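Engineer: what follows is a protein structure lacking sequence information:
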């Protein structure tokens, strides 16, 4: 219980922290088919390190449509190794830009009562919805996700190049172990 409180506190602090990462005026580049995108599990392949995710590997996000612009979000990872203890945090979300559907506001819930708001923007995605790159609106944090839980290095390298082309310092990214 105490560990969960510490993790949730770190999550809040990570969202409030500032860094040397450049602030970008980037906006989502493509329209998202919400029914296709916000359904099922996406696997986290790359991310900017933050205290909340220290030790997290084999992570991902599962989206469950709730009707209209509403989505249920469940983030998960394993502690220390792909076989480690499962850690989760989730909550209700809503699409804040209907039509484009690339901006999501999530209200994570800790202990069912503590609300931690976060905003995510999908900056790019594959035509076939096999991958996407997202960031927070300040462009401080960046994530690379795929539908494949174990993409090859040959699949990851072009995604990192795309993130770099968006103006993100990809030397800041970490690539945690993936699951199966």
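Structural biologist: Ah, there it is. These numbers were taken from a predicted model, which means no experiment stands behind them.

Engineer: can we go C-alpha only for contacts and neighbour counts from here?
Structural biologist: Fine.

Engineer: in the protein, which spans are strands?
Structural biologist: 40-47, 56-67, 70-79, 86-95, 103-110, 114-125, 131-135, 142-146 (DSSP state E).

Engineer: name the helices or strands packed onto the second one?
Structural biologist: This means strand 56-67. strand 40-47, strand 70-79 (3 or more Cα pairs under 8 Å, 6 or more residues apart in numbering; DSSP states H and E).

Engineer: closest to residue 166 out of the ones you listed?
Structural biologist: Set against residue 166 and scored by Cα to Cα, the helices and strands packed on strand 56-67 come closest in strand 40-47, at 14.8 Å.

Engineer: out of the strands of the chain, which is closest to residue 5?
Structural biologist: The closest of these to residue 5 is strand 103-110. By Cα to Cα, the value is 7.9 Å.

Engineer: mind listing residues that contact that closest one?
Structural biologist: By Cα atoms under 8 Å, 6 or more residues apart in numbering, the residues outside strand 103-110 that reach it are 5, 8, 28, 73, 89-97, 114-122.

Engineer: in this structure, which residue is closest to the centre?
Structural biologist: Nearest to the geometric centre of the chain sits residue 143, at 5.3 Å (Cα atoms, centre = their mean).

Engineer: residue contacts, that residue?
Structural biologist: 44, 45, 46, 47, 48, 133, 134, 135.

Engineer: structure two is appended below for comparative analysis:
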């Protein structure tokens, strides 16, 4: 029995040792980060399963320092779906680790998800976002497309941070009627 417990402890400690901490950028200026972002790619997730094109996020800085979030996408029927949420920094003043909630019950937000900035263009033209468990990741841009070399650079960052880049979904951004 002691051998089983020791083996289990070694296995668990090795598993935790393999998961490297997620690296974030040193600083995010939330005023510069605010605005509209186009999704270039994402890891599949349940809350975007109906999104087939034109995925965008709009971040609006509030007076209290939090951020209003509006996510929009087009579904297979061409209809626009949207979700409104709230984001807040968990590491001010660096602001590279945010958490987001899209669930609100009578003004209470019991569920928050990590939204960590792991790469950010100096001019705030593209950003790579993920979370410590590597289950979610997004590549966002101020424009509907990015040069191939920029996308490759972002994918290399995700790969270096041990995200499953072979599962990325590339977003179709098409003109709206």
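Structural biologist: Yep, that arrived. This one's a predicted model, so the numbers in the text were calculated from it and none came from an experiment.

Engineer: TM-score them against each other, please.
Structural biologist: The TM-score (TM-score structural alignment, normalised by the length of the second structure) is 0.77; 156 aligned residues with a Cα RMSD of 2.3 Å.

Engineer: now the strands of the first structure in TSV, with distance to residue 169 of the first structure?
Structural biologist: Supplementary listing: these in TSV, determined by distance: least, Cα to Cα, whole Å:
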stretch	distance to residue 169 of the first structure
strand 40-47	11
strand 56-67	22
strand 70-79	24
strand 86-95	27
strand 103-110	22
strand 114-125	15
strand 131-135	12
strand 142-146	10
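
Engineer: tally of neighbours for the nearest residue to residue 51 of the second structure once chain neighbours are set aside?
Structural biologist: Using Cα to Cα, 6 or more residues apart in numbering and skipping residues adjacent in sequence, the residue nearest residue 51 of the second structure is residue 75, 4.9 Å away. By other Cα atoms under 10 Å, the residues close to residue 75 of the second structure number 17.

Engineer: may I ask you to name the longest helix in the second structure?
Structural biologist: helix 2-18 (DSSP state H).

Engineer: residue 48 of the second structure corresponds to which position in the first structure?
Structural biologist: Using TM-score structural alignment as the criterion, residue 48 of the second structure maps onto residue 53 of the first structure.

Engineer: give me the distance between that match and residue 42 of the first structure.
Structural biologist: 17 Å (Cα to Cα, to the nearest Å).

Engineer: which of those two has more neighbours?
Structural biologist: residue 42 (23 against 19).

Engineer: list the contacts for residue 140 of the second structure?
Structural biologist: 37, 38, 39, 40, 41, 126, 127, 128.

Engineer: 6 Å instead?
Structural biologist: Residues counted as contacts of residue 140 of the second structure (Cα atoms under 6 Å, 6 or more residues apart in numbering) are 37, 38, 39, 40, 126, 127.

Engineer: surely the residue nearest to residue 51 of the second structure is in contact with residue 49?
Structural biologist: No - counting by Cα atoms under 6 Å, residue 75 of the second structure stays clear of residue 49, with 9.1 Å between them.

Engineer: what number of residues lie near residue 123 of the second structure?
Structural biologist: 8.

Engineer: the first structure: which residue goes with that one?
Structural biologist: By TM-score structural alignment, residue 123 of the second structure lines up with residue 128.

Engineer: same question, residue 61 of the second structure
Structural biologist: Using TM-score structural alignment, residue 61 of the second structure pairs with residue 65 in the first structure.

Engineer: disregarding flanking residues, what is the spatial nearest neighbour of its match?
Structural biologist: Nearest residue to residue 65 of the first structure in three dimensions, chain neighbours excluded: residue 71, at 4.6 Å (Cα to Cα, 6+ apart).
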